[in-house]
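[1] One predicted model, sequence on top.
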Amino acid sequence: MSIDDAAKADLHRYLRSAREALVWKLDGLSEYDARRPLTPTGTNLLGLVKHVSSVDVDYFGACFGRPFDEPLPWFADDAEPNADFWVPADVTRADVLGLAERAWAHSDATIEALPLDAVGHVAWWGDGGQDVTLHRLLVHMVAETHRHAGHADILRELIDGAAGLSAGNENLPGVDDAWWVAYRERVARAARDAVA
């Protein structure tokens, strides 16, 4: 395996793991909890999945002349701002997860077919857009997807206290609930003492 092939495989693996973490944060949640906004800007778990799958397919589809065969009306010129960050009541969780699965399969096909130095064009970056390599877009989407997976971590913890990196890998200290209560109070006390 060439160095470029190994680098592409590593980036693709990191992208896939971020996608999986994002979807995993929905496991076991009610429809309400999957959709409800938990920040003043309306950030919600199902909306994050919709957004990430949508931009993923644009970067790895349209930018390389491989348009996705499903319309994404939330990206239309006349769509309301942030339409890609929330899910209307008549769209099911299964609809969003199905879209994500199809979008990511489409993106993965592009990633697998092209070399890292393949050039695409991002029309929405600056005046007239920019020509960029698959390598740069992989780095961009790994960062973007992990950023939103981090948002999902926090939202899920706010909903029901569930925390961790992925199913079977919490990546947290192996301590009990009493330890977390004491730890949180110690952190809160340090914050209060810092301004006293």
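    Structure received.

[2] Going by C-alpha atoms from here, please, whenever you check contacts or count neighbours.
    OK.

[3] Against Glu157, how distant is the residue sitting nearest the centre point of the chain?
    Nearest to the mean C-alpha position of the chain, by CA atoms, centre = their mean, lies Thr145 at 3.6 Å. Per CA to CA, to the nearest Å, Thr145 is found 18 Å from Glu157.

[4] ok so, going back, how about the nearest residue to the residue nearest to the centre of the chain, chain neighbours excluded?
    Leaving aside its chain neighbours, Thr145 sits nearest to Ala18 (5.8 Å; criterion: CA to CA, 6 or more residues apart in numbering).

[5] Buried residues, the longest helix along the chain. List them.
    The longest helix of the chain (DSSP state H) is helix 134-160. Of all the residues in helix 134-160, those buried under the rule 16 or more other CA atoms under 10 Å are 134-135, 137-138, 141-142, 144-146, 148-156.

[6] Next up, a structure to set beside the first:
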Amino acid sequence: MTTAIATTELSDLLSTLATHRGFLRHTARELTDEQARSRPTVSELSVGGLIKHVRETEESWLRFAVGGAELMVDQGSFAEQDWTDAFRMTEAETLEGVLAEYEETARKTERVLRDLDLNTAHRLPDAPWFEPGASWTIRRVLLHLIAETAQHAGHADIIRETIDGQKTMG
């Protein structure tokens, strides 16, 4: 693949990810910390918790893109992570702080990915939700981040609408 095509592809993928990050951030606009951590549905999900989770997930996959499964697992294995806390904005956290951390992760992701080859592949970590021995390219990781962000932006939109009737796109 030529450099120009690879650069355009990366720009397109990063632009799409940025769009979905924007939807997720927009969903949190004008919420109080209490509203951002509230769980107004039968789900354990909250707007602030979803932003926190998406950021942590992006950080984890960025480590994978740079150094493979070993780096992903050594610095915070999802297999060992307390999933409940990963989806919650704690009393010690603020929405402003969670959003600032998310923005820093976004900048870091874009900066790091610009120096990587999208065709580079790493073996996935051993986990029941991955095919044993499978590998993902950095391109596949970026596509996964787009899907993860879009999915959770939709979850956040439902929660936000339940809190006060506001909608991301309405």
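    That came through fine. If you're wondering where the values come from, they're calculated on a predicted model, not measured in any experiment.

[7] Do you know the score for how well these two fit?
    Superposed pair, TM-score by TM-score structural alignment, normalised by the length of structure 2: 0.81. Supporting alignment: 162 aligned residues with a CA RMSD of 2.5 Å.

[8] What does Gly67 of structure 2 correspond to in structure 1?
    In structure 1, the residue matched to Gly67 of structure 2 (TM-score structural alignment) is Gly65.

[9] Next, the contact list for its match, please.
    Gly65 of structure 1 sits next to Gly120 when contact means CA atoms under 8 Å, 6 or more residues apart in numbering.

[10] Do a quick rundown of the strands in structure 2.
    121-123, 135-137 (DSSP state E).

[11] What range does the last one cover in structure 1?
    Read that as strand 135-137 of structure 2. Mapped onto structure 1 using TM-score structural alignment, strand 135-137 of structure 2 covers residues 131-133.

[12] ok, back up a step: who are the contact partners of whichever residue in structure 2 pairs up with the residue nearest to Thr145 of structure 1?
    Matched by TM-score structural alignment, Ala18 of structure 1 corresponds to His20 in structure 2. His20 of structure 2 makes contact with 146, 149-150, 153, according to CA under 8 Å, 6+ apart.

[13] now, which of those residues sits nearest Glu93 of structure 2?
    Ala153 (19.8 Å; CA to CA).

[14] Who are the contact partners of the alignment partner in structure 1 of that closest one?
    By TM-score structural alignment, Ala153 of structure 2 lines up with Ala149 in structure 1. The neighbours of Ala149 of structure 1, taking CA under 8 Å, 6+ apart as the test, are 18-19, 21-22.

[15] By neighbour count, which of those residues wins?
    Neighbour counts for the contacts of Ala149 of structure 1 peak at Leu22, which has 27 neighbours (criterion: other CA atoms under 10 Å).

[16] contacting residues around that residue?
    48-49, 148-149, 152.

[17] so Tyr59 of structure 1 touches Leu137, yeah?
    Yes - at 6.9 Å, Tyr59 of structure 1 and Leu137 qualify as touching, with contact defined as CA atoms under 8 Å.

[18] For Thr145 of structure 1, give its distance to Arg189 of structure 1.
    From Thr145 of structure 1 to Arg189 of structure 1 the distance is 34 Å (CA to CA).

[19] Quick check: closest non-adjacent residue to the aligned residue in structure 1 for Leu10 of structure 2.
    With TM-score structural alignment defining the correspondence, Leu10 of structure 2 maps onto Lys8 in structure 1. Counting by CA to CA, 6+ apart, Leu116 is the residue found nearest to Lys8 of structure 1 once chain neighbours are left out, at 6.6 Å.

[20] residues in contact with the residue mapped onto the one you found from structure 2?
    Per TM-score structural alignment, the equivalent position to Leu116 of structure 1 in structure 2 is Leu118. Taking CA under 8 Å, 6+ apart, we find Leu118 of structure 2 in contact with 6, 10, 137-139.

[21] Report how many residues lie close to Lys50 of structure 1.
    Neighbour count for Lys50 of structure 1, taken as other CA under 10 Å: 23.

[22] which one in structure 2 is aligned with it?
    Aligned counterpart of Lys50 of structure 1 in structure 2: Lys52 (TM-score structural alignment).

[23] Surely its match touches Thr84?
    No - between Lys52 of structure 2 and Thr84 there is no contact under CA under 8 Å: 11.6 Å.

[24] just the helices in structure 1 please.
    So, for structure 1 - with DSSP H - the helices run 3-24, 31-35, 45-60, 93-113, 134-160, 177-195.

[25] Is it possible to get a markdown table of those that adds distance to Phe75 of structure 1?
    Formatted as a markdown table, the helices of structure 1 follow (distance: least, CA to CA, whole Å):
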| stretch | distance to Phe75 of structure 1 |
| --- | --- |
| helix 3-24 | 21 |
| helix 31-35 | 20 |
| helix 45-60 | 9 |
| helix 93-113 | 14 |
| helix 134-160 | 18 |
| helix 177-195 | 41 |
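
[26] closest one to Asp127 of structure 1 among those helices?
    Nearest of the helices of structure 1 to Asp127 of structure 1, taken as CA to CA: helix 45-60 at 17.2 Å.

[27] No more questions from me, cheers.
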